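>>> Fold the following for me, if possible:
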Amino acid sequence: MLNFTFLGTSSGVPTLSRNVSGLAIGLDKSKDWILVDAGEGTQQRIQQARLSLQQLKAICITHVHGDHCYGLIGLLASAGMNARKQALTLIAPQAIQDWLNITAQLTDLYLPYPIEFIDVETLLEQPHQLSSTLSIQTHRLHHRVPSYAFSLRASRSQQKLDSEALKTLGVPKGKAWGDLQNGQDIEFNGQILNSQQFLSTSTQQVHAIVAGDNDQPELLHAACATADVLIHEATYTQDVLDKVGTVPMHSSAKMLAKFAEQAQLAQLILTHLSARYHDAKGSEKIKKEVQQFYSGKFWLAHDFDQYHLDADGKLTQTAQAQHAFAQPTSTNE
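Below you'll find the model as predicted:
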């Protein structure tokens, strides 16, 4: 039901193998997608991932630090230069709208499409229904500036035909069943069969949480009660965080793993890694630390990795970054 493409997985600065934060999320059977964070260079990553700015429905910004938003205005400008006309939803801290307005004034920026701005604070209690199948809600995190997580709930309704009842009546399979499935009444043996009498509706829903920078994963405990997957930063290993100190206000792999175990999360994706861990040796350090404290299924995200969350809430990796060190990090794969 949800598809994830990582456009940037580095913290702070880009490196040769990882760009700064950006995550594309698409819906099954639709070309529409949303973007969570837009660090510098995100629009190039979007091109490389073959995503269309015309189908982009919303941008969600977790917080105002540059590695999460400095690519936003260039991306918006490019969408306009590519003749976008459709309105674009922007869900972000209020400072992002202020920054966009000032930049437009000072740089002669003209967007030929409307921006529908939504302050993240307004979605803390009441989710925004982005479409008939996708809603977005926010959660406060703890960082040097106000930071937020986004809860994405995708739903799918299906109508199931009561085949046993039709067999009992002797209605033959074929066109009659198809018409009823499509909501059309039919005539059979001189009587009208109302399609609604033979249809039942079932709804499936998946829940993914994408978090911004945060040094207190436990703030997401209540939200994670229904989550199928959490995507969260793991900037450092614990030994490095102990040396760096509390000033950066980031999570270690150990902190995140312990929280995920306590919250009984079945699936976890780690991202926003310090440049210390961008090679095979660094990735292995992160992996081993998570394995010590978390028994669920987890992945260490790389740029251009792709994942699919199906209707049953099962997460699978569908494409893997083409780096020699980018090996699966799930103990249960």
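>>> make it CA atoms for all contacts and neighbour counts henceforth
Fine.
>>> residue contacts, L166?
172, 198 (Cα atoms under 8 Å, 6 or more residues apart in numbering).
>>> How much space separates it from D185?
Applying Cα to Cα, to the nearest Å, the value for L166 to D185 is 13 Å.
>>> Find residues that contact each of the two.
The contact sets of L166 and D185 do not overlap (Cα under 8 Å, 6+ apart).
>>> Skip the chain neighbours and tell me the closest residue to G71.
Closest residue in space to G71, ignoring its immediate chain neighbours: E40 at 3.9 Å, by Cα to Cα, 6 or more residues apart in numbering.
>>> What of P248?
R144 (7.2 Å).
>>> What's the end-to-end length of stretch 155-172?
First residue to last in stretch 155-172 (Cα to Cα) measures 32 Å.
>>> In it, which residues are buried?
Of the residues in stretch 155-172, those buried under the neighbour-count criterion (16 or more other Cα atoms under 10 Å) are 155, 161-162, 166.
>>> do the same with stretch 138-146
For stretch 138-146, using 16+ other Cα under 10 Å, the buried residues are 138-143, 146.
>>> cool, and stretch 121-131?
Neighbour-count burial for stretch 121-131 flags 121, 123-124, 127-128 (criterion: 16+ other Cα under 10 Å).
>>> So which of those belong to helices?
Judged by DSSP state H, helices contain none of those.
>>> Now, these that are in strands?
If you go by DSSP state E, the buried residues of stretch 121-131 have H128 in strands.
>>> Columns distance to E289 on top of the buried residues of stretch 121-131, output as CSV?
Below are those laid out as CSV (distance: Cα to Cα, whole Å):
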residue, distance to E289
E121, 34
L123, 34
L124, 32
P127, 35
H128, 36
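>>> any idea which element S157 lies in?
S157 belongs to strand 148-161 when assigned by DSSP states H and E.
>>> of all the buried residues of stretch 138-146, which comes closest to Q181?
T138 (37.6 Å; Cα to Cα).
>>> That closest one and C60: what is the separation?
10 Å.
>>> same check, this time on L90
Distance, L90 to C60, by Cα to Cα: 6 Å.
>>> more neighbours, the two?
More neighbours surround C60 than the other of L90 and C60, with 25 against 21 (other Cα atoms under 10 Å).
>>> residue contacts, the more buried one?
By Cα under 8 Å, 6+ apart, the contact set of C60 is 34-37, 90-92, 150.
>>> Which one (most neighbours) among those?
That'd be D37 among the contacts of C60, by other Cα under 10 Å, with 29 neighbours.
>>> Another sequence for comparison is provided below:
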Amino acid sequence: MKFEVTILGSSSATPVYNRNPTAQLLNCNEKFYLIDCGEGTQQQLIRYGIKASKIDYIFISHLHGDHYFGLIGLLSTMHLNGRIKPIYIFAPGPLMEILELQFRHSETVIRYDIEFVPLVADVSRTIFENQDVSVESIVLNHRIPCTGFKFTEKKRLRKLMIEKLEAENVPINYYSLLKRGADLNFPDGRLLRNEEYTVDSDQPRSYCYCSDTLFNDSYLPVIANCDLLYHEATFLHEMLDRANQTHHTTALQAAEAAKMVGARKLLIGHFSSRYKILQPLLEEAINVFEHTQLAIEGTTYQI
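You can find the predicted model right below:
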């Protein structure tokens, strides 16, 4: 099953050096989840050949502009392009007031339903699930209420050993029982033990998205053992005082978080406009956590 994330924006605060404010697109089994929607997200979707019409779920971490200023434009374009299926938005409650104000004063009546789920940054909780994935909020420590998101695949059904089943002349209508782990007892007395004719599916993978946050250990238990961790790394560690002042994280701290929680891989992003060259941030993180990569716009990372 496809499980991958494409970086649409990796800059903090402002667009700079051809880097755009934060936005990512998660593809889970060909269902698309937009994570944050900074200014220019529409243009990035077009640039990388991604159809906005495929997006049904939007997750907004907090209400600083570099994480949601692109949303009103994206929703308006969906309206103009004739969208009729609903869009699901998971975000801090006041965002709905902002959207309604924009639409009211532009006399825009959106032709599709906006199913809005307000988020409260108090405790981690499951905020969404379908047959493919469950999404859990991650309470972060920023200047305003802020949540990250943990996307975890649902466990798939067992895989059938088709050749063995055909050799035993097992009717196809029994396959669904085998996929669910059942043994088969036939009227002629035959017993097919599930473990001999199926194999377990792959372990579910997880993607954790930690946007703006002061580094501390409060959110680490939720992201433990994730397959891919995206963690903001706004500054080099020499700017630690500035990071603490603004409730952000350094590249070194992001790597320490990945190491502490046993992540398989780390992506760092949300880079300050003071850095035209990003290599020093990557090197700082790699010195602590080897399996670190930069979140490069237009790049798709397998989870």
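>>> How alike are these chains, TM-score-wise?
For this chain pair, the superposition-based TM-score is 0.86 by TM-score structural alignment, normalised by the length of structure 2; 293 aligned residues with a Cα RMSD of 2.9 Å.
>>> The strand holding S157 of structure 1 vs structure 2, mean deviation?
On superposition with structure 2, the mean distance recorded for strand 148-161 of structure 1 (mean Cα distance after the TM-score superposition for structure 1) is 1.8 Å.
>>> Quick one: list the elements packing against that strand.
Other elements packing on strand 148-161 of structure 1 under the criterion 3 or more Cα pairs under 8 Å, 6 or more residues apart in numbering; DSSP states H and E are strand 134-140, helix 175-181, strand 199-211.
>>> got the angle for the following helix or strand past the last one vs strand 199-211?
Past strand 199-211 of structure 1, heading to the C-terminal end, the next element that is a helix or strand (DSSP H and E) is strand 229-233. Between strand 229-233 of structure 1 and strand 199-211, the angle formed by their directions is 10 degrees, by axes from the mean of the first three to the mean of the last three Cα atoms, to 10 degrees.
>>> tell me what strand 229-233 of structure 1 is packed against?
By 3+ Cα pairs under 8 Å, 6+ apart, strand 229-233 of structure 1 packs against strand 199-211, strand 267-271.
>>> and D67 of structure 1, which of those is closest to it?
Each of these was scored for nearness to D67 of structure 1 using Cα to Cα, and the closest is strand 267-271 (13.1 Å).
>>> mind checking how far the closest one is from the chain centre?
11 Å (Cα atoms, centre = their mean, to the nearest Å).
>>> average distance between it and structure 2?
Mean for strand 267-271 of structure 1 is 0.6 Å (mean Cα distance after the TM-score superposition for structure 1).
>>> so that strand aligns onto which residues of structure 2?
Counting by TM-score structural alignment, strand 267-271 of structure 1 falls onto residues 265-269 of structure 2.
>>> my read is the residue nearest to P248 of structure 1 is in a helix, agree?
No. Under DSSP: H, G, I helix; E, B strand; the rest coil, R144 of structure 1 sits outside any helix and is assigned coil.
>>> Please give me every residue in contact with the residue of structure 1 positioned farthest from its centre.
Most distant residue from the mean C-alpha position of structure 1: G190, 52.4 Å away (Cα atoms, centre = their mean). For G190 of structure 1, the contact set (Cα under 8 Å, 6+ apart) is empty.
>>> picking up where we left off before, looking at the helices and strands packed on strand 229-233 of structure 1, which one is packed in the most?
Highest mean neighbour count of those: strand 267-271, a mean of 23 (counted as mean count of other Cα atoms under 10 Å).
>>> got the helices and strands packed on strand 229-233 of structure 1 as JSON lines, with distance to W177 of structure 1 columns?
Listed next are these as JSON lines, based on distance: least, Cα to Cα, whole Å:
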{"stretch": "strand 199-211", "distance to W177 of structure 1": "11"}
{"stretch": "strand 267-271", "distance to W177 of structure 1": "39"}
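>>> Quick one, which of those gets closest to L27 of structure 1.
Closest to L27 of structure 1 of those is strand 199-211 (Cα to Cα; 11.3 Å).
>>> Residues contacting that closest one, please?
Identification of contacts with strand 199-211 of structure 1 by Cα under 8 Å, 6+ apart yields 1, 36, 62, 148-162, 180-181, 224, 226-233, 309-313.
>>> Going through these, which ones are buried?
1, 36, 62, 148-155, 161-162, 180-181, 224, 227-233, 309-311, 313.
>>> Out of the buried residues of stretch 138-146 of structure 1, which comes closest to V171 of structure 1?
The shortest approach to V171 of structure 1 among the buried residues of stretch 138-146 of structure 1 belongs to T138, at 49.5 Å (Cα to Cα).
>>> Pretty sure that closest one sits against L124.
Yes. Between T138 of structure 1 and L124 there is a contact at 4.9 Å, judged by Cα atoms under 8 Å.
>>> so who does D108 of structure 1 touch?
So D108 of structure 1 contacts nothing (Cα under 8 Å, 6+ apart).
>>> Let me fix that, I meant to ask about S251 of structure 1.
S251 of structure 1 is in contact with 213-217, 233-236, counting by Cα under 8 Å, 6+ apart.
>>> Residue in structure 2 paired with it?
Using TM-score structural alignment, the equivalent of S251 of structure 1 in structure 2 is T249.
>>> how close does its match sit to D66 of structure 2?
For T249 of structure 2 relative to D66 of structure 2 (Cα to Cα), the value is 16 Å.
>>> what do you get for L267 of structure 2?
For L267 of structure 2, the distance to D66 of structure 2 equals 19 Å [Cα to Cα].
>>> what do you get for I50 of structure 2?
Going from I50 of structure 2 to D66 of structure 2 by Cα to Cα gives 21 Å.
>>> which one of those two has more residues nearby?
Higher neighbour count among I50 of structure 2 and D66: D66, with 24 against 13, using other Cα under 10 Å.
>>> Roughly how far does the more buried one sit from V109 of structure 2?
Distance from D66 of structure 2 to V109 of structure 2, counting by Cα to Cα: 26 Å.
>>> again with K155 of structure 2
Between K155 of structure 2 and V109 of structure 2 the distance is 40 Å, computed by Cα to Cα.
>>> what do you get for K54 of structure 2?
Applying Cα to Cα to K54 of structure 2 and V109 of structure 2 gives a distance of 21 Å.
>>> Could you do A243 of structure 2 as well?
41 Å.
>>> repeat for T41 of structure 2
For T41 of structure 2, the distance to V109 of structure 2 equals 22 Å [Cα to Cα].
>>> show me what contacts C224 of structure 1?
Listed by Cα under 8 Å, 6+ apart, the contact set of C224 of structure 1 reads 209, 230, 263, 265.
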